[in-house]
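> Could you work out the structure for the sequence below:
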Amino acid sequence: MSRSPYIRPEFEHELPPLRNLPVETPLPLSQRLWNQTWLRKCLIVFLVLVLWEIAARVQQNDLMLPGVLQTLRAFSEDMRNGELPEKIINSLSTLLKGYLAGSALALIASALAVTTQFGRDLLSTITAMLNPLPAIALLPLALLWFGLGNASLIFVLIHSVMWPVALNTWSGFSSVPETLRMAGRNYGLSGPRYVILILIPASLPAILSGLKIGWAFAWRTLIAAELVFGASSGEGGLGWYIFQNRNELFTDRVFAGLLTVIVIGLLAEGVVFSSLEKVTVKRWGMQR
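The predicted model follows:
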């Protein structure tokens, strides 16, 4: 005797209407403004400028410490007469050549290290030998080998950029999960295609970190190197501008040159690298 299947009776619960719910009040304007990162950073810069102006007024010695307004006046004058723009273009053109060449060499060395045992031994050995060596220490050799000019500057810039970028890139390659590595091998990827399609996207946060460190090293090395090369050849960029005005005791223009270096560094960090992170690692959910 077959029994009919049990059918569960259907019923409907009528929910009471929602009343007297708390309404979320919008955040106060002050808190909404404080949540803006750019505003907080601008406030920090403003406080630094205020402290600088207070220190200059207490010092009361324009030769030792010019004020903010004096420095901005010198900056504006040299921007209008074309001296500062020319120095900025000279410095940035040389910097980009050395920075791009050093980054490319670092990426090639890291790719070779991740694909072959010999490349791994070569990168670890050469990095341990040359990374602690300051780029400024190579200035005499650069003068001897390449003479005066941009070639010597580019040589020391490549040295300052290559090792931090290579170390961070190699660290990023080493931290790629084995699951992604196996997925790449299952698709038949090897050699350059394996590096470009699997390792670089997976280790992009570490690569970008290395590029930012390399940029900072290159910027500092360039200014220091131009103090020597500019003084030797009579030409140069922002480093030579600072050196020349220091010799002529134009301290306000020295501070204007230093302010230009700081502004360019802030723009590179806040515009170039931040935009690159937003469209890549932050958009992909790899970084907060």
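> CA atoms for contacts and neighbours, from now on please.
OK.
> just the helices in this structure please.
Using DSSP state H, the helices of the chain run over 29-34, 37-59, 68-80, 83-115, 117-130, 139-146, 150-174, 178-186, 191-194, 200-202, 204-233, 238-247, 251-267, 274-279.
> which one of those helices lies closest to residue 287?
Minimum separation from residue 287 across the helices of the chain (C-alpha to C-alpha) falls at helix 204-233, 7.4 Å.
> ok, residue 91 - contacts?
Neighbouring residues of residue 91 by C-alpha atoms under 8 Å, 6 or more residues apart in numbering: 222, 236, 237, 238.
> Also residue 277?
Residue 277 neighbours (C-alpha under 8 Å, 6+ apart): 208, 283.
> And it, how far from residue 217?
20 Å (C-alpha to C-alpha, to the nearest Å).
> what do you get for residue 94?
From residue 94 to residue 217 the distance is 14 Å (C-alpha to C-alpha).
> Please identify the most buried of the helices of the chain.
Across the helices of the chain, the average number of neighbours (mean count of other C-alpha atoms under 10 Å) peaks for helix 150-174, which reaches a mean of 24.
> Next, the angle helix 139-146 makes with that one.
Between the axes of helix 150-174 and helix 139-146, defined by axes from the mean of the first three to the mean of the last three C-alpha atoms, to 10 degrees, the angle is 110 degrees.
> Show me what helix 150-174 packs onto, helices and strands only.
helix 83-115, helix 117-130, helix 139-146, helix 200-202, helix 204-233 (3 or more C-alpha pairs under 8 Å, 6 or more residues apart in numbering; DSSP states H and E).
> what's the closest of the contacts of residue 91 to residue 285?
Within these, the smallest distance to residue 285 is 35.0 Å, found for residue 222 (C-alpha to C-alpha).
> To compare with the earlier structure, here is another sequence to fold:
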Amino acid sequence: MSEVLHRLPDEGLAHAPAALPPRRHRLARLFRSLAFRRPIVLALLALGWEIAARWQANPLMLPSFGETFQAFVDASLNDGLLLAAAGSLAVLLKGYLIAVLIGFALVSLAVSNSFVRDGVQTVAAMFNPLPAIALLPLALLWFGLGEKSLLFVLINAVIWPFALAALQGFEAVPETLRLVGRNYGLSGPAYIRHILVPAALPSLISGLRVGWAFAWRTLIAAELVFGVSSSSGGLGWFIFRARNELFTDRVFAGLATVILIGLLVEAVAFRGLESATVRRWGALR
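Reported below is the predicted structural model:
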């Protein structure tokens, strides 16, 4: 019996899986990292783009990646591409923040009042399927050519998807957490801030992300129509001018700028917010 007991730990160790060496463990974590894999995906897309452009051999229809990069550098230095992007972002952030504040106020009222909740859901069901750019003729009629029209269509693009996602997140809060809040005597804004918002944060972040995407595409589409934000054209207007002048490489440079800004906001703002909150808390993988 003693010999068997002495052999058991050795046999158990023999069958246990060997731990990865520290270097291999770090490499495995690196390969699982989005910051490592996303540049690889982008490099493969750029390579496929270059191959397709060389195969077609028609820069007017499809400039190569190298030609587009050169056009991006030239337009940034000499044609105000970065200024156009900054102007678009300034208008976008203003409309986005206004829409999020209005949407959060509506959802906060809807959480505590069933009539307001039904009203928000009904209005959102009406306007959420409607493309915000379809409201541009009304915006031009009511507010004229300028920033106010852009803000009007931006707010309509953001507020309804964000409100629906936030309301769904609040309604999905487990009853156990609600009872905990009531047992602590929380009510009103304190109940929303300490109980509902942390529990619904994954849905809130998802609504913010969807609202940002809707706002970005709506702004570019609106600028393609009339383009003027404040005293200068935005990024959409830059793309429109380049198309009129048959500078296809600059059209692609403008589109690439839209994509790069979207990737940057996704990686820094939304992924950073998730990492600092719901991923850290274990609510998301």
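> picking that back up, need the contacts of residue 91 of the first structure in TSV with distance to residue 288 of the first structure, can you?
TSV is the format used below for the contacts of residue 91 of the first structure (distance: C-alpha to C-alpha, whole Å):
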residue	distance to residue 288 of the first structure
222	32
236	40
237	37
238	35
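> Can you tell me how far the equivalent of residue 208 of the first structure over in the second structure is from residue 197 of the second structure?
Under the alignment (TM-score structural alignment), residue 208 of the first structure pairs with residue 205 in the second structure. Look at residue 205 of the second structure and residue 197 of the second structure: by C-alpha to C-alpha, they are 11 Å apart.
> And residue 281 of the second structure, by the same measure?
To residue 197 of the second structure, residue 281 of the second structure is 14 Å away according to C-alpha to C-alpha.
> which one is the residue nearest in space to the middle of the second structure nearest to, not counting chain neighbours?
Centroid check for the second structure by C-alpha atoms, centre = their mean gives residue 209 as the closest residue, at 3.6 Å. In this structure, residue 209 of the second structure finds its nearest non-sequential neighbour in residue 270, 7.0 Å apart by C-alpha to C-alpha, 6 or more residues apart in numbering.
> count of neighbours near the alignment partner in the first structure of that neighbour?
By TM-score structural alignment, residue 270 of the second structure lines up with residue 273 in the first structure. Neighbourhood size, residue 273 of the first structure [other C-alpha atoms under 10 Å]: 15.
> Next one: residue 273 of the first structure from residue 100 of the first structure, what distance?
Distance, residue 273 of the first structure to residue 100 of the first structure, using C-alpha to C-alpha: 15 Å.
> what's the answer for residue 66 of the first structure, then?
Distance from residue 66 of the first structure to residue 100 of the first structure, by C-alpha to C-alpha: 36 Å.
> now do residue 274 of the first structure
18 Å.
> likewise residue 53 of the first structure?
38 Å.
> try residue 67 of the first structure
Taking C-alpha to C-alpha, one finds residue 67 of the first structure at 37 Å from residue 100 of the first structure.
> do residue 114 of the first structure as well
On the measure of C-alpha to C-alpha, residue 114 of the first structure and residue 100 of the first structure end up 21 Å apart.
> again, but for residue 231 of the first structure
26 Å.
> cool, residue 108 of the first structure as well?
Residue 108 of the first structure is 12 Å from residue 100 of the first structure, by C-alpha to C-alpha.
> and what of residue 224 of the first structure?
From residue 224 of the first structure to residue 100 of the first structure the distance is 19 Å (C-alpha to C-alpha).
> likewise residue 197 of the first structure?
21 Å.
> ok, now residue 275 of the first structure?
Residue 275 of the first structure sits 18 Å away from residue 100 of the first structure when distances are taken as C-alpha to C-alpha.
> Residue 234 of the first structure now?
Per C-alpha to C-alpha, residue 234 of the first structure is found 26 Å from residue 100 of the first structure.
> same thing with residue 93 of the first structure?
Applying C-alpha to C-alpha to residue 93 of the first structure and residue 100 of the first structure gives a distance of 11 Å.
> superposed on the second structure, where does stretch 90-108 of the first structure end up, distance-wise?
After superposition onto the second structure, stretch 90-108 of the first structure lies on average 0.7 Å away from the residues it aligns with, using mean C-alpha distance after the TM-score superposition for the first structure.
> what range in the first structure matches stretch 180-194 of the second structure?
The counterpart of stretch 180-194 of the second structure in the first structure, using TM-score structural alignment, spans residues 183-197.
> Could you do stretch 50-57 of the second structure as well?
Under TM-score structural alignment, the match for stretch 50-57 of the second structure is residues 53-60.
> Need the residues that contact the matching stretch.
62, 65, 66, 67, 68.
> which one of those sits closest to residue 140 of the first structure?
Using C-alpha to C-alpha, these come closest to residue 140 of the first structure at residue 65, 32.8 Å.
> Go ahead and confirm that closest one touches residue 251.
Yes - with contacts counted by C-alpha atoms under 8 Å, residue 65 of the first structure reaches residue 251, the gap being 7.4 Å.
> so which two of the contacts of residue 91 of the first structure are the farthest from each other?
222 and 236 (10.1 Å).
> any idea how far the match of residue 208 of the first structure lies from residue 216 of the second structure?
Between residue 205 of the second structure and residue 216 of the second structure the distance is 16 Å, computed by C-alpha to C-alpha.
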